[in-house]
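Engineer: Predicted coordinates and the sequence they were generated for:
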Amino acid sequence: MIALPTDKVRIDGDCILWVAGQYKPSGSPMMRVNGRTRRGHRAVYEDTFGPLAPDVCVFRSCQQAACLEPSHMWSGTRADKKRWDREADHTVVPERMIRHV
């Protein structure tokens, strides 16, 4: 996993929350990786699971916008996310929606 500076994260339960730069208004983490500013979820996801196609998005099962815990992330299309939003239990990501592309 990308080495996250300890002064820029806070542990909250099983979430790793990014407390440095954030994309407004969503609160999603923004970070510098190899000299480039990147969206934190995508950077951590790709570092952990491998590259993603441009049309694939990274989502979080914990619903914490600032969370960078890889085990809370899943990838899919925007249509996958809309289907997941309609699910009653957001604590479990249905296996059919997990794509490590």
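Structural biologist: Ah, there it is.
Engineer: can we go C-alpha only for contacts and neighbour counts from here?
Structural biologist: Fine.
Engineer: For the residue sitting furthest away from the middle of the chain, give its distance to Thr37.
Structural biologist: Relative to the centre of the chain, the most outlying C-alpha is that of Ala88, 20.6 Å out, by C-alpha atoms, centre = their mean. Using C-alpha to C-alpha, to the nearest Å, Ala88 is found at 35 Å from Thr37.
Engineer: okay, now the one to match up with it:
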Amino acid sequence: MKLIDGKKRNTEEDFWGKVLIPDDSNGCWLWLGYTLSHGYGTMRYGGKNRRAHRLAYEFTYGQIKQAALVLHLCAVKNCVNPLHLYLGTPHDNAQDSINDGTMARGISHGLTKLKNNEVREIRLLASGGLSQRQIAKKFGVSKSSICKIVHYENWGHI
């Protein structure tokens, strides 16, 4: 830590001091500092709380555009090995989550209005001839949501 303007500030050296680099430097470099509840490392740097993998990328490759996301090739959330990181878009990030099996689905997604048993009931009602409009009204969701459930575009894992 360095004293800047009378305040203690983390440095790049402090950052790398919180990283476990294995003998095989091609493996994951694990962040040993503070981690958020969902597994990503974080550190206060430059007066802001920053994601550890984003800092690792910036320290290695230079400043990145604010809109760019730093994504993992290895799917290890607390990995900060610059060789395992790349820049991507929100779409790339969502696709990675799907491919890695880490995307929240169904009741695991915090914003869902339905439960697994209701999804099964929706499909049963639709196969029995009840209109999607009637089903949507019964469950308090949109007709397009019912259509996607019935055609397995949403809730395909149920």
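Structural biologist: Great, that's in hand. Given the structure is predicted, the values throughout are model-derived calculations rather than measurements.
Engineer: TM-score of the superposed pair?
Structural biologist: For this chain pair, the superposition-based TM-score is 0.67 by TM-score structural alignment, normalised by the length of structure 1; 84 aligned residues with a C-alpha RMSD of 2.3 Å.
Engineer: follow-up on the earlier one: figure out the helix or strand that the residue farthest from the centre of structure 1 lives in.
Structural biologist: Using DSSP states H and E, Ala88 of structure 1 falls within no helix or strand.
Engineer: Could you check how many residues crowd around Glu69 of structure 1?
Structural biologist: Neighbourhood size, Glu69 of structure 1 [other C-alpha atoms under 10 Å]: 19.
Engineer: isn't it right up against Cys15?
Structural biologist: Yes: counting by C-alpha atoms under 8 Å, Glu69 of structure 1 sits close enough to Cys15 to count as a contact (5.7 Å).
Engineer: can you pull out the helices in structure 1?
Structural biologist: Assigned by DSSP state H, structure 1 shows helices spanning 40-49, 78-86.
Engineer: and Val58 of structure 1, what pairs with it in structure 2?
Structural biologist: In structure 2, the residue matched to Val58 of structure 1 (TM-score structural alignment) is Val70.
Engineer: And the residue lying closest to Ile21 of structure 2 once chain neighbours are set aside, how close does it get to Phe59 of structure 2?
Structural biologist: Among residues not flanking Ile21 of structure 2 along the chain, Trp29 sits closest, at 4.7 Å (C-alpha to C-alpha, 6 or more residues apart in numbering). Going from Trp29 of structure 2 to Phe59 of structure 2 by C-alpha to C-alpha gives 14 Å.
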